[in-house]
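1. predicted structure and sequence below. I'll ask about it afterward.
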Amino acid sequence: MFDHRTLGRELGLFDTDPLIGAGLPYWLPDGAAIRHCLEDYIRGVERRAGYRHVCSPVLGKRELYEISGHWAHYRDDMFPPMSSGGEQVVLRPSLCPHHALIYRSRSHSYRELPLRMAELGGMYRSELSGVLGGLSRVRAIQLNDAHLFCTPEQVASEVSAALDMIRGAHRALGIVPARYRLSLPGPGGKYIAAPDMWRRAIAVLTEVLDDSGLPYERAEGEAAFYGPKIDVQFTDYAGREFTLSTVQVDFHQPAQFDLHYIGPDGARHRPIMVHRSMIGSVERAVAHLVEVHGGAFPPWLAPTQVVVLPIAEQQLPEAIALTEYCADRGLRAEMRPPELGSLGARVRQSRLVPYQAIIGGEEAAHNTVAPRLRDGRRVDPLPAAEFVERIAELVGAHHTQLWDEKE
């Protein structure tokens, strides 16, 4: 594995500046392309799974986090309150209180449940400067977060479906977890004092993990302050373990915010809140992708997916036309002309690009390309349109493979 802090800067994905501040990296164009592609993938998967997307502010009144429990249990990791119009507002450390309020803003029937709410939103953690590094530990976080509001009868199936989504995302990204962890409360006072709530939530997560057939370990002291979690653990280049994806069962916040739905009996009932993050923060996910793939990202995620290489100036019109056609098909393509160096030099410069389309005199005359793949394979010349459609198909399906051999 690679250290993403070094390689990410070498690849021009992100950087930092002391005038912006520690733990506040900015994204360069290639890094932003990866980030946006990852976000589009997440939203697409969520839409197909019946999630509805919302947008909520990154600020909230201090009172909001007092109600949620974050202020009592988490304020050491929050930025200090700011005074505004006689009120104290806080940069949010989590999205769940906002989503609880969005749920509460409308009445709900049991027929509407499960209600699946998702957001790619900003949150902020006052991390100590000594633990900050690259993209893996930052102070401004873009979180892939979702909250599912469901009946007690639905909670196990919703947790199971969320776990399946997480595993599907890992396959598409070409990453493999180190282990699955059932994160439980431990000794100490950082947890909500509600034994029955903990027992019920732990029973649900245990049932789902047992039914999944996945090996997992129980870890005391790793739960959220309001409930137990399934954490999907990975390791970085130095062998350090971290959590990337998580599913949590929460009985606490629905009670704190007095959330309810109308049941078939016409009475008010309390929903259960399931927290789910497919890839955790975008920053930490990209850090891990850099370390695992070394810059050779899956084709659908690569910042440049196709590089068009005309052999001589005479093939520039065909090369420009092919580059534009790739863009029309939604591919990220560049044309690198002969003035940038010999063909061999340009091929070497493009070694991390999944697909190289070489156009010489023969290809220009017959509207074909001579494809080369990132792994060194050469493909027999293809009509330019067929070459582009093959790539668009693989990219659209979020495959990790480079090429699909056709009959």
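-> Here it is on my side, so go on.
2. going forward, measure contacts between C-alpha atoms and count neighbours the same way
-> OK.
3. ranges for the helices of the stretch 1-150 of the chain?
-> 4-10, 29-48, 62-68, 70-74, 96-104 (DSSP state H, counting those that start in this stretch).
4. closest to residue 387 out of the ones you listed?
-> helix 29-48 (21.7 Å; Cα to Cα).
5. now do the buried residues in that closest one.
-> The neighbour-count check on helix 29-48 (16 or more other Cα atoms under 10 Å) flags 31, 33, 34, 35, 38, 39, 41, 42, 43, 46 as buried.
6. follow-up on the earlier one: pipe the helices of the stretch 1-150 of the chain into JSON lines and attach distance to residue 389 per row.
-> Listed next are these as JSON lines, based on distance: least, Cα to Cα, whole Å:
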{"stretch": "helix 4-10", "distance to residue 389": "30"}
{"stretch": "helix 29-48", "distance to residue 389": "19"}
{"stretch": "helix 62-68", "distance to residue 389": "50"}
{"stretch": "helix 70-74", "distance to residue 389": "50"}
{"stretch": "helix 96-104", "distance to residue 389": "40"}
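7. wait, which of these is closest to residue 191?
-> Using Cα to Cα, the nearest of the helices of the stretch 1-150 of the chain to residue 191 is helix 70-74, at 7.5 Å.
8. residues in contact with the closest one?
-> 62, 65, 66, 190, 191, 225 (Cα atoms under 8 Å, 6 or more residues apart in numbering).
9. structure two is appended below for comparative analysis:
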Amino acid sequence: METTAMHDHRKLGRELELFDTDPLMGSGLPYWLPAGAAVRHTLEEFIRERERRAGYRHVYSPVLGKRELYEISGHWSHYREDMFPPMDLGAEQVVLRPSLCPHHALIYRSRARSYRELPLRMAELGSMYRSEPSGVLGGLTRVRAIQLNDGHVFCTPEQAGDEAVAALELIREAHRALGIRPVRYRLSLPGEGGKYVADPALWERATALLTEVLERSGVPFEATEGEAAFYGPKIDIQIADAAGRESTLSTVQIDFHQPERFGLRYIGADGARHRPVMVHRSVIGSVERVVAHLIELYGGAFPAWLAPTQIVLLPVSDDELPPADRLRQRCLDVGLRAEVAGPEHGSLGARIRAARLVPYQAVVGAREAADDLVALRLRDGRRLDPLPAGQALARIGALVAAGSSDLWDGADLWDGAV
């Protein structure tokens, strides 16, 4: 895997035109530029597909909810200081949601459920909002509008441990694919004060289950008081930024509180009604925080499958612009993100230097244009002899589709044309 020294994502993200901010939008509300949007979209598709293969079904839910919804969930009494103020809407008050779990609880209870349906795995890439103090906001790591990779498993009490283990393994697999190396696993427990739900039996039961999950998964962990969610303990997977500051990326929680609050039920094999357990999990956390981490991890030199531009086409002169444009279209047709950097952007050497973070550079000179060839330069410094364009694009497309960390396999696997 190609890695670089870690960088400050706030500086590099703006230099690479991934994201930016504007005072008129407000603090903690960054916007995504086209290159950053391409990275974000690719990550979203990556996690949706992995969740789909793990048995999750995706839903969409509104970013607003009635204040009453969060009174039932417990957010209003335990988490109100981190929520935006309610908005009057006729005789009702609505709130920008601070969490997706109450909405998913309502989706679960929208009809009767049988034990035969469980575990029911529900996932959503959804927006939520936190009223973060201005002093803690920064880049993409602490924001007020969050796109969260969230998910909830509704299951029987007997299934809860296995589902939490599976969620933790899904997280670890995704991290490996992205090149993320957590700095530690934390069992987050309650601290003192009224921030937490007052139910000692609930806390003891959930803590014992999560401890067993960590031990079964074979990961070393540290127990830390005062970091739990208000309704239960959680497993936090911690990462560190370029300055060594630690933050939580991914989580697993076992929740007995909200199923009780929302009156969730399922019909068991005995014909009686039973209470399900909610397993909360976020595989890659918020899109904002994971992109910030990946910018710093790779220094902007993303793996080819994740790079905002995967191949840049470099016509030597204006005469090669038309064939370079046609080659760009062929790249797009096979699913590659491609751009043309023509002579109007400077000398060939200057354009090569400007595209140093792009995985593939394809020089198109007179010979390449005449014979349908490309002369590839790889980001790692290797240069390849001119290849038939169709063969080169097919091989790049295969490596990208496989999520490979290698830029070239060194074998002539393809003899067809694109």
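-> The structure has been received and is ready for your questions. Note that the structure is a prediction, hence the values are computed from the model and not measured.
10. can you give me the TM-score here?
-> TM-score for the superposed chains, counting by TM-score structural alignment, normalised by the length of the first structure: 0.97, backed by 407 aligned residues with a Cα RMSD of 1.3 Å.
11. which one of the helices of the stretch 1-150 of the first structure lies closest to residue 258 of the first structure?
-> Set against residue 258 of the first structure and scored by Cα to Cα, these come closest in helix 96-104, at 8.0 Å.
12. how far off centre is the closest one?
-> 21 Å (Cα atoms, centre = their mean, to the nearest Å).
13. now it on the second structure. Mean distance?
-> For helix 96-104 of the first structure, the mean deviation from the second structure after alignment is 0.3 Å (mean Cα distance after the TM-score superposition for the first structure).
14. would you mind giving the residues in the second structure matched to that helix?
-> Under TM-score structural alignment, helix 96-104 of the first structure corresponds to residues 101-109 of the second structure.
15. before we move on, what about stretch 264-280 of the first structure?
-> Using TM-score structural alignment, stretch 264-280 of the first structure lines up with residues 269-285 of the second structure.
16. now do the same end-to-end measure for the matching stretch.
-> Chord length of stretch 269-285 of the second structure, first to last residue, is 36 Å (Cα to Cα, to the nearest Å).
17. what's the aligned partner of residue 57 of the first structure in the second structure in contact with, if anything?
-> Here residue 57 of the first structure is matched to residue 62 in the second structure, going by TM-score structural alignment. By Cα under 8 Å, 6+ apart, the residues touching residue 62 of the second structure are residue 103.
18. any idea how far residue 133 of the first structure is from residue 248 of the first structure?
-> Residue 248 of the first structure sits 27 Å away from residue 133 of the first structure when distances are taken as Cα to Cα.
19. sorry, slip of the keys, the one I care about is residue 325 of the first structure.
-> Counting by Cα to Cα, the gap from residue 325 of the first structure to residue 133 of the first structure is 40 Å.
20. count of neighbours near whatever residue of the first structure lines up with residue 346 of the second structure?
-> Matched to the first structure by TM-score structural alignment, residue 346 of the second structure sits across from residue 341. Neighbour count for residue 341 of the first structure, taken as other Cα atoms under 10 Å: 12.
21. residue in the second structure paired with residue 316 of the first structure?
-> Taking TM-score structural alignment, residue 316 of the first structure has residue 321 as its aligned residue in the second structure.
22. sorry, back to before: would you mind measuring from the match of residue 57 of the first structure to residue 385 of the second structure?
-> For residue 62 of the second structure, the distance to residue 385 of the second structure equals 53 Å [Cα to Cα].
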